[in-house]
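A.B. asks: I would like the atomic coordinates for the input below:
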Amino acid sequence: MTIIAAFPYGKKDRSALHLAGLLARSSGEPVRIVSIVPEQAKSMIPNGSELQFAAWSKERGRRAIAEAEHAAAEICPDVSTTAVAVAHRSRAKGLIAEAERSAASMIVLGSGTEGTRGRIRVSATSDRLLHSAPLPVALAPRGFTAEAGAQIERVTCSFRGDRGSEAVLAKTAEISQSVDARLRVATFGVAGRTVQPASLDAESRRREYVDHLRKLQSAAVDGVDEERRVEEAVGIGKDWKGALGAVDWHGAEILVIGSSSEGRRSRVFLGSNAARIIRHSPVLVLVVP
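C.D. replies: Sure, this is the predicted structure:
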């Protein structure tokens, strides 16, 4: 299979290519670097302006491919890459169409040059993909870079404890095996929101909730066909930033998040809690349908 890496031609953001290279190096898959260029509306008889636009778009695509090839030679020369330009009126739809043509395993996006460094910024394109893509979507934090030769060290499943959590854990286990990385299950909660509000003994209720989460995790882990040891963690904080900060993270780690049960099973559909976790994640994120 192939990893699709979105390449923003003319921009300084290279985080998606760094992440795609890291994933490809870990899994052995090739990377298809895709730049979306404007597509002219088709008409029966093109006029002069339409022909000029088509020529401009073709030239823009040629330059985007050259820039992507140069970036790949610097960032991931040890990975098999192919750069292409795809004409489409929508960046999100263009990436999905190319992913389907290439039988891709996932689409990889960066966070641009705005927002907080080290945190994921959801752009208009990534937001569209996170609510409609038929395949996993990987997100790199702003400014993310991967060291030469680096591989994924650990894959963490964001465990919700609902009826769909076991399926997400199973997918996470498959991913960890494909990249030969350690597997961890982690559940996150916010005091006063996801954690039951306390009436008399806040600390006692907190401990009860954490124990409840650990039991759910352990039961789910027992159902995973995994020969390696599965790590477990629970992160509780006063907000989502604190909850994610309550557990340890590695630089070359991926946090896997499942779609909301409200969406179509064959599509990614991001729930509100998942969106908050993504915004505060200190590591790479992979959202799976």
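
A.B. asks: Could you use CA atoms for every contact and neighbour count after this?
C.D. replies: Will do.

A.B. asks: Distance check, the residue nearest the centre of the chain against G161.
C.D. replies: With distances taken as Cα atoms, centre = their mean, A138 lies nearest the centre of the chain, 1.9 Å away. Relative to G161, A138 is positioned 22 Å away (criterion: Cα to Cα, to the nearest Å).

A.B. asks: for A233, same thing?
C.D. replies: Counting by Cα to Cα, the gap from A233 to G161 is 13 Å.

A.B. asks: intersection of neighbour lists for the two?
C.D. replies: Common neighbours of A233 and G161, using Cα atoms under 8 Å, 6 or more residues apart in numbering, are T187.

A.B. asks: quick one: which of those two has more around it?
C.D. replies: For A233 versus G161, neighbours defined as other Cα atoms under 10 Å are more numerous around A233 (19 against 16).

A.B. asks: That one - nearest residue in space that isn't next to it in sequence?
C.D. replies: A186 (4.6 Å; Cα to Cα, 6 or more residues apart in numbering).

A.B. asks: Tell me if that neighbour really is in a strand.
C.D. replies: Yes. When DSSP: H, G, I helix; E, B strand; the rest coil is applied, A186 is found to be in a strand.

A.B. asks: My guess is it contacts T156. True?
C.D. replies: Yes. Using Cα atoms under 8 Å, A186 is in contact with T156, at 6.6 Å.

A.B. asks: Straight-line length of stretch 105-113, end to end?
C.D. replies: End-to-end for stretch 105-113, by Cα to Cα: 26 Å.

A.B. asks: so how far is that stretch from its chain's centroid?
C.D. replies: 7 Å (Cα atoms, centre = their mean, to the nearest Å).

A.B. asks: contact partners of it?
C.D. replies: When contacts are defined by Cα under 8 Å, 6+ apart, stretch 105-113 is touched by residues 1-6, 12-17, 19-20, 95-96, 99, 120-123, 126, 135-143.

A.B. asks: To compare against the first, here's the next sequence to fold:
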Amino acid sequence: MPVLVGYSPHKEDLGALDLACQLARSDGESVHAVSVLPQVWPTVVAGHTDREFEAWVTETGAGCAAEAAAHLGVHDDVPFEASWVSGRSVPQALLDRAAAIGAELVVVGSGDDVAHGQIGITSKTDRLLHSSDVPIVIAPRGYQAGPGATITRITVAFRGDDATWSLLDNVARIARRTRASTRVVTFAIRSRPMYPRRVSGAEDMVHEAWVQQAREEQAEAAAHLRSLGFTDDTLTLAVAEGRSWGGAMDSLDWERGDVLVVGSSSTHRLSQVFLGSSAAKILRHSPVPVVVVR
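C.D. replies: Below you'll find the model as predicted:
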């Protein structure tokens, strides 16, 4: 199934296109880039202004498709197609195109209000996350993946509940298909204590017990993955501890070729992708592309 990537007109950050090619190359797929232009209002008799606007949309759309194709052509080993559509809603237009071509992933870039290397959620991406029934992949701002780059390691955020066990099985299938290694990570955030240590050490005890439980759940996950054929060379475990989400994320090593997979909220009643509070914090602090799965 092709990888769909949204290309914003005249956007300097081409990280989403690079990431789409990297994902497609890893799984032997193709890339379909699409730009969304404003929709022309239907009128019984088009006036001069309407015709000018329609001509501008057509010309701009063709230019966007050409720009996307020119950059995708750098990745000459990945089959691609570039097109444009008009629509009143950018997220809905992307999802409609994804459904039409049977895309397995939708890739988007970050907003311009974050530093390079960070992930920024725009209003359009936020709507996409709330509306999509396929995984959404978000590239950090300024992301680069040159020709030949592949996904070499998949890190999955693991909570030990039924939802993330299902997520783990999905990641395992993808990792084996793409020959990427897998890292199972549980985030253990240790917030600032409410009481002085000399008054009570209960918070320390609770945190240590929670970390121990996380390690036991990870051991179960490791045993399950080894039963599927994973070895010590292709599987690692980690408990990321920190007093903040940023600190916990920084405690992990990150390499080129890494992606991080998080599940959407397990408490939300909708089946679509919906970020819970933990997933949203992981997303904001991730230094690598993030795949959000429903």
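
A.B. asks: returning to that earlier point: what's near enough to touch the residue nearest to A233 of structure 1?
C.D. replies: A186 of structure 1 touches 156-159, 217, 232-235, counting by Cα under 8 Å, 6+ apart.

A.B. asks: Neighbour-wise, give me the winner out of those residues.
C.D. replies: T156 (29 neighbours).

A.B. asks: Pull the contacting residues for that residue.
C.D. replies: T156 of structure 1 sits in contact with 172, 183-186, 253-256, where contact means Cα under 8 Å, 6+ apart.

A.B. asks: Swap in 7 Å and give it another go.
C.D. replies: 183-186, 254-256 (Cα atoms under 7 Å, 6 or more residues apart in numbering).

A.B. asks: and the host helix or strand of it, how far from structure 2 on average?
C.D. replies: In this structure, T156 of structure 1 sits in strand 154-158 according to DSSP states H and E. Average distance, strand 154-158 of structure 1 versus aligned residues of structure 2 after superposition (mean Cα distance after the TM-score superposition for structure 1): 0.6 Å.

A.B. asks: Run the chain-centre distance for the very next helix or strand once past that strand.
C.D. replies: Per DSSP H and E, the first helix or strand lying C-terminal to strand 154-158 of structure 1 is helix 165-178. From the chain centre to the centre of helix 165-178 of structure 1 is a distance of 14 Å (Cα atoms, centre = their mean).

A.B. asks: before we move on, the earlier item: and the residue nearest to the centre of structure 1? What does it align with in structure 2?
C.D. replies: Using TM-score structural alignment, the partner of A138 of structure 1 in structure 2 is V137.

A.B. asks: Could you report the separation of its match from P42 of structure 2?
C.D. replies: For V137 of structure 2, the distance to P42 of structure 2 (Cα to Cα) stands at 34 Å.

A.B. asks: for P289 of structure 2, same thing?
C.D. replies: 39 Å.

A.B. asks: quick one: which of those two has more around it?
C.D. replies: Using other Cα under 10 Å, the more surrounded residue of P289 of structure 2 and P42 is P289, with 26 against 8.

A.B. asks: neighbours of the nearest residue to S102 of structure 1 once chain neighbours are set aside, just the number please.
C.D. replies: Using Cα to Cα, 6+ apart and skipping residues adjacent in sequence, the residue nearest S102 of structure 1 is T2, 6.8 Å away. Using other Cα under 10 Å, T2 of structure 1 has 18 neighbouring residues.

A.B. asks: Same question for I151 of structure 2.
C.D. replies: 22.

A.B. asks: who's in contact with it?
C.D. replies: 22-23, 26, 180, 257-258.

A.B. asks: same thing but at 10 Å, please
C.D. replies: 19, 22-27, 145, 175, 178-181, 256-259 (Cα atoms under 10 Å, 6 or more residues apart in numbering).

A.B. asks: three-state assignment of it?
C.D. replies: Looking at I151 of structure 2 with three-state DSSP, the answer is coil.

A.B. asks: Distance check, the counterpart of it in structure 1 against L17 of structure 1.
C.D. replies: Using TM-score structural alignment, the equivalent of I151 of structure 2 in structure 1 is I152. Using Cα to Cα, I152 of structure 1 is found at 15 Å from L17 of structure 1.

A.B. asks: Could you do G237 of structure 1 as well?
C.D. replies: 33 Å.

A.B. asks: again with L244 of structure 1
C.D. replies: Here the criterion is Cα to Cα. By it, L244 of structure 1 lies 25 Å from L17 of structure 1.

A.B. asks: Of the two, which one has the most company?
C.D. replies: Neighbours were counted for L244 of structure 1 and for L17 using other Cα under 10 Å; L17 has more, 29 against 24.

A.B. asks: ok, and the more buried one, which helix or strand is that part of?
C.D. replies: helix 15-27.

A.B. asks: A99 of structure 1 too?
C.D. replies: A99 of structure 1 is located in helix 91-101, with elements delineated by DSSP H and E.

A.B. asks: ok, and what's touching that helix?
C.D. replies: 2-6, 32, 34-38, 84-88, 90, 102-108, 124-130, 132-135.

A.B. asks: among those, which ones are buried?
C.D. replies: 2-6, 32, 34-38, 84-88, 104-108, 126-130, 132-135 (16 or more other Cα atoms under 10 Å).

A.B. asks: Show only the entries of these found in helices.
C.D. replies: Mapping those onto helices (DSSP state H) picks out 126-129.

A.B. asks: now the residues you listed in CSV, with distance to L213 of structure 1?
C.D. replies: Listed next are these as CSV, based on distance: Cα to Cα, whole Å:
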residue, distance to L213 of structure 1
S126, 31
D127, 29
R128, 32
L129, 30
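
A.B. asks: Strands of the stretch 101-250 of structure 2, residue ranges please.
C.D. replies: Taking DSSP state E, counting those that start in this stretch as the criterion, the stretch 101-250 of structure 2 carries its strands at 105-108, 136-138, 153-157, 181-189, 235-242.

A.B. asks: So which elements touch the last one?
C.D. replies: Right, strand 235-242 of structure 2. Packed against strand 235-242 of structure 2 by the contact rule (3 or more Cα pairs under 10 Å, 6 or more residues apart in numbering; DSSP states H and E) you find strand 153-157, strand 181-189, helix 202-227, helix 245-250.

A.B. asks: how about a cut-off of 7 Å?
C.D. replies: Under the contact definition 3 or more Cα pairs under 7 Å, 6 or more residues apart in numbering; DSSP states H and E, strand 235-242 of structure 2 sits against strand 181-189, helix 245-250.

A.B. asks: Present these as JSON lines; the columns should include distance to T49 of structure 2.
C.D. replies: Shown next, in JSON lines, are these (distance: least, Cα to Cα, whole Å):
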{"stretch": "strand 181-189", "distance to T49 of structure 2": "56"}
{"stretch": "helix 245-250", "distance to T49 of structure 2": "51"}
